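Here is a sequence with its predicted model. Questions after.
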Amino acid sequence: MKILLVEDDRAAAEVLKNILTHQHYTVDLADDGETGLSFAEMFAYDLILLDIMLPKLDGLMFCRQLRAEKNDTPILLLTALDSSTSKVIGLDAGANDYVVKPFEANELLARIRALVRQKSPALSSVIEAGNVRLDSTSSKVTCNGQILRLTAKEYALLEQFMRNSHRIFSQETLLDYLWSSEEIPLANTVRAHIKALRQKLKQAGANDLIETVYGQGYRLKLKENGHSQVKHSAATKLDLQPTQVDATVVERYQPQLSSALADIWKRFQPQYSDRITILEQNITLLLANTLTEEQAQQAQASAHQLIGSLGSFGLVEASRLCREIEQIFRAGVKQSRAEVERLSQLIVALRQELQRSVTIAPDARAKRCHRQRFANIKQQPHLLIVDLDVQLSQQLINEAAIWGIQALVATLTEVREAIAQNCPDVVLLDLGFSNSIESGLELLAELTTNNWDVPVLVFSAVEDFANRLKVARLGGQIFLHKPVHPASVIAAVIQVLQRSDIVQAKIMVVDDDPQMLDILRTLLEPWGFELTLLNDCASFWEILNAFNPDLLILDVQMPLSGIELCQVVRNDLHWNQLPVLFLSVHKDAETVNRVFAAGADDYLSKPIQGPELIARIMNRLERTLTFGNGSKLRS
């Protein structure tokens, strides 16, 4: 899908483009209203993201002129003006929806999906063609249940064919629709991407899904009877509608965007510092009672621009401070002494906030490494050895290679950089590598916290229960006593890798509240689980057998009670060992007793706390994998 983004703040535009391109949208950028309107008149877009405060032609006039030309492309306004009057004016000008800066990435994406869906009501988030399944919400493509690794362009091509299975696309049409105006593709670009896509589909077991219609272009291959193989799922109804977005749903940035945000911040931070300098100068003039009306308007404009810009980088507090500064300046140059003093306090606080560089947050870094390790497990696992024993380290590397595990060695000074660069699946730590067990324990504590979130095996020449207890308390997974044979060490590594395979697990969630389903999807998807979310109990049994989950999450109070569904599962010979976790707003003893009497394995009260939910799921899946019924997870 192709989006036109009209935003004059280059840094904010880059952040938005990163978010959108990671969701496989094609994005054209325009930095003023006139250029944006020209783009909208020349090219076809699925959506226009439009800032209100623009040079040459503001967003409201843009809307009015585009609608006067009978162009019905959905328009989503981006505005730092949060008053109801401003929103009404924007909607009356022809916009379809709005988001107030700063906004969360997930909220923006949910509103985009809702607007595109309103224009094409039949649009589904899940499409199936034969054994190929595409889920546009998670940007995931699977073939025969296995994830298909596609480039952004390959994904966009496949989605275009699957959504328009009866249409033939010429090379020129595909170039216009899937390449932005900034890209300059060669004549054979489409053919090259089609060839690469076909090869990946063939290797996955979906040969000849895309056919060439000579002299015309390409299309999805149809059955002989002329009916399309494509099946559109009703999963779209789980997406957030504009009026259903809640701040609790969208608490995270996409982990893979964090480094990109940091790079953009590094380039544009001086520009934002200059804007704050303008504010500081105008506040000084205000203190001296020499501020003119024009200078007050300049200060208001600077504060207004900073509201959305700083919010784009996750600096929510800085954005809030700017909004308060803007409101004070908007009142005019004649301020009370208290308001002037308040401005002085706000600008000092804002400068302090700006000096905090945008870096990769620990939890984002951990989740990024977690995702990378998930990919490694399915390809070649990575082992990081922290040990000064060169001979043993080499033996471990050789033994690991026999089992298809890639191992490398790091010293104390190298270990953090090695983890950041390689995202190992397992760390093997010698407690005495620095001749100090306490130093080894300190490193273990750092590695097992949320900063890295990597499983650690410990081996030590000191056989001492006190040290074993410390290792267990710090989160070490296995304790090995030296001397130990390299084969035994790698066997332990493989055991930990098998535990890590739980992130490949399939989870089915049944809840009649679509917003709760979206909250759970937001919490669970970053961990790599394959999800099926169901808000209609009528199809429960069919979907349970078709999806074949490793864990079932049920709500208690639904049109068909979760307790009854659990009883049905427990009465079936095939499913009676399936782990079942209940979520409910009810905390009374009677409800809890009924849940466990029906056969539940665990129970959590709403509202859901993300870390606790993940810990409960991981623990339940690990027990299933280790103590029984785990063959499906390992297969």
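Good, I have the coordinates.

switch to C-alpha atoms for all contacts and neighbour counts from now on
OK.

Okay, the nearest residue to Thr626 once chain neighbours are set aside and Gln146: tell me how far apart.
Using Cα to Cα, 6 or more residues apart in numbering and skipping residues adjacent in sequence, the residue nearest Thr626 is Arg499, 7.7 Å away. Distance from Arg499 to Gln146, counting by Cα to Cα, to the nearest Å: 20 Å.

what do you get for Ser258?
27 Å.

dump the residue contacts of the residue nearest to Thr626.
For Arg499, the contacting residues are 622, 625-626, by Cα atoms under 8 Å, 6 or more residues apart in numbering.

ok but it is inside a strand, no?
No: membership of Arg499 in a strand is not supported by DSSP: H, G, I helix; E, B strand; the rest coil, which gives helix.

Tell me how many other residues crowd Phe465.
Residues within reach of Phe465, counting by other Cα atoms under 10 Å, total 9.

for Asn576, what are its contacts?
By Cα under 8 Å, 6+ apart, Asn576 lies in contact with 569-570.

Kindly report the same for the one 3 residues further on.
Applying Cα under 8 Å, 6+ apart to Pro579 gives the contacts 550-552, 600-601, 620-621, 624.

Show me which of the residues you listed is closest to Glu414.
Of all those, Leu621 has the smallest distance to Glu414: 33.6 Å, by Cα to Cα.

what about the closest residue to the closest one other than its chain neighbours, distance to Val427?
Leaving aside its sequence neighbours, Leu621 sits nearest to Ile502 (Cα to Cα, 6+ apart; 6.2 Å). According to Cα to Cα, Ile502 stands 18 Å off from Val427.

Okay, one more to line up with it:
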Amino acid sequence: AQIPNLVAKLHQELQAPPKSFNYSGKTSNPCQHQVLSLLVVAEDESFIHPLQVEGMQTGIQVHGVTEIAAARTAISQQVPDAIFLNLDCPKFLKKSLTFLEELTAQYPWLPVLVLVGSDALSDRLEIVRRSRCQVLSKAIATHELFASIRELVDAKRLAATRILAVDDDPHVLATLQQLLSRWGIDLFTLDDSNQFWETLNAVAPDFLILDVEMPQINGIDLCQLVRSDRTWDKLPIMFLTAHQDAATIQQLLSVGADDYLTKPCTEPEIISRLGNRISRSRRICAQP
């Protein structure tokens, strides 16, 4: 009987949510403590190694390849959080254009950054016509590159995501609406759990946020309802709860919750959790 309690306590310690809600309206870095995976494609290995060294110090795991074919293989095995191509060499640029088209077609949500060796308008036009990548100049410093990668990953993870939040507290729903709308998220709110099933099917969300205690039908029952349906059983679910006791946390995990945050929570925490869960779900769907 003690093992479930210990598991729940360990999970709670690992989550370590902050103890105050601090919505200041300022843009935060939601992934400042998250490790990102970056695939670097460059013809010269000496270009890759310094990025790997500095990446280890800044929470970015860099995997480098020197051939386009190797990049395709790496992505087929594990889709990274972002891709960075060094197209300084004109020959490598020509070989990479088809690859950029493939990335745009197969992984439209995947952040791609391209480093060009010249400011030639023709080269830049050719790149942006073939892909939706961000073009960087050769003069960019490594710390600026990594900052651009994190910013792009954060925006891509959350952009155009449909989230359904169910909570009987209008203040909580209003706060979520104010916060998430700034990240390009389509948030749909529901304060009456009796209307949950028809709203779920009408909204068709990418992510579900549930409160635990609600009148009529509580969040635990709603979670079980979702997990029992073949259409929605893979939908990522996160609970927002005021409870921190081991029994409640264990119950949330046992009914199929992917994650939870204890109220009150901070802006960086909720954005980071949402981004990570949504990104993981998209990577799983993208796997062949």
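Nice, I can see it. All values derive from a computational prediction rather than experimental measurement.

Just the buried subset of the contacts of Arg499 of the first structure, please.
Neighbour-count burial (16 or more other Cα atoms under 10 Å) applied to the contacts of Arg499 of the first structure gives 622, 625.

and the residue nearest to Leu621 of the first structure, what does it touch?
In this structure, Ile502 of the first structure makes contact with 618, 621-622, 625, 633, judged by Cα under 8 Å, 6+ apart.

which one among those gets closest to Ala466 of the first structure?
Distance to Ala466 of the first structure, by Cα to Cα, is smallest for Glu622 among the contacts of Ile502 of the first structure, at 26.4 Å.

The closest one maps to what in the second structure?
Correspondence of Glu622 of the first structure to the second structure, assessed by TM-score structural alignment: Ser279.

Name the nearest residue to its match, ignoring sequence neighbours.
Spatial nearest neighbour of Ser279 of the second structure, chain neighbours left out: Arg157 (5.7 Å); criterion: Cα to Cα, 6+ apart.

so the host helix or strand of Ala296 of the first structure matches what in the second structure?
Using DSSP states H and E, Ala296 of the first structure sits within helix 293-312. The counterpart of helix 293-312 of the first structure in the second structure, using TM-score structural alignment, is absent.

For that helix, buried residues please.
Neighbour counts over helix 293-312 of the first structure (16+ other Cα under 10 Å) mark 295-312 as buried.

same check, this time on stretch 211-223 of the second structure
For stretch 211-223 of the second structure, using 16+ other Cα under 10 Å, the buried residues are 211-214, 218-220, 222-223.

List the contacts of that stretch.
Residues from elsewhere that reach stretch 211-223 of the second structure (Cα under 8 Å, 6+ apart): 166-168, 193-194, 196, 210, 237, 239-241, 252, 255-257.

Just the ones in strands from the residues you listed, please.
Applying DSSP state E to those, the entries found in strands are 166, 210, 237, 239-241.

Let me have the residues you listed in TSV, extended by distance to Leu38 of the second structure.
Listed next are those as TSV, based on distance: Cα to Cα, whole Å:
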residue	distance to Leu38 of the second structure
Val166	35
Leu210	32
Ile237	27
Phe239	30
Leu240	31
Thr241	34
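
rewinding a little: what's the closest of the buried residues of stretch 211-223 of the second structure to Ser96 of the second structure?
Using Cα to Cα, Cys223 comes nearest to Ser96 of the second structure of these, at 44.8 Å.

In the second structure, mark out all the strands, start to finish.
Counting by DSSP E, one finds strands in the second structure at the ranges 36-41, 60-65, 82-87, 112-116, 134-137, 162-166, 186-190, 207-211, 237-241, 259-262.

Would you tell me which of those strands gets closest to Ser96 of the second structure?
strand 82-87 (7.8 Å).

list the helices and strands that closest one packs on?
strand 36-41, strand 112-116 (3 or more Cα pairs under 8 Å, 6 or more residues apart in numbering; DSSP states H and E).

between these, which gets nearest to Asp88 of the second structure?
Comparison of these against Asp88 of the second structure by Cα to Cα identifies strand 112-116 as nearest, at 5.1 Å.

What lies in contact with that closest one?
With Cα under 8 Å, 6+ apart as the test, strand 112-116 of the second structure has contacts from 82-88, 124, 132-138, 149.

How about stretch 417-433 of the first structure?
In contact with stretch 417-433 of the first structure (Cα under 8 Å, 6+ apart) are residues 369-370, 372-373, 376-377, 381-389, 410, 437-441, 444, 454-461, 493, 496-497.

Ala204 of the second structure matches what in the first structure?
By TM-score structural alignment, Ala204 of the second structure lines up with Asn548.

swap in Asp169 of the second structure?
Using TM-score structural alignment, Asp169 of the second structure pairs with Asp513 in the first structure.

Please tell me how far that match sits from Asn535 of the first structure.
To Asn535 of the first structure, Asp513 of the first structure is 7 Å away according to Cα to Cα.

The residue nearest to Lys9 of the second structure when sequence neighbours are not counted - how many residues pack around it?
Of all residues not flanking Lys9 of the second structure in the chain, Ala246 sits nearest, at 5.8 Å (Cα to Cα, 6+ apart). Around Ala246 of the second structure there are 18 other residues, counting by other Cα under 10 Å.

distance of Ala246 of the second structure from Pro4 of the second structure?
Distance, Ala246 of the second structure to Pro4 of the second structure, by Cα to Cα: 8 Å.

again, but for Phe146 of the second structure
Remark: distance between Phe146 of the second structure and Pro4 of the second structure (Cα to Cα) = 40 Å.

Which residue of these two possesses the greater neighbour count?
Between Phe146 of the second structure and Pro4, counting by other Cα under 10 Å, Phe146 is the more crowded of the two (18 against 15).

Just give me the match in the first structure for that one.
Here Phe146 of the second structure is matched to Ala445 in the first structure, going by TM-score structural alignment.

and the residue mapped onto Glu269 of the second structure from the first structure, how many neighbours does it have?
In the first structure, the residue matched to Glu269 of the second structure (TM-score structural alignment) is Glu612. Residue neighbour count, defined by other Cα under 10 Å, stands at 11 for Glu612 of the first structure.
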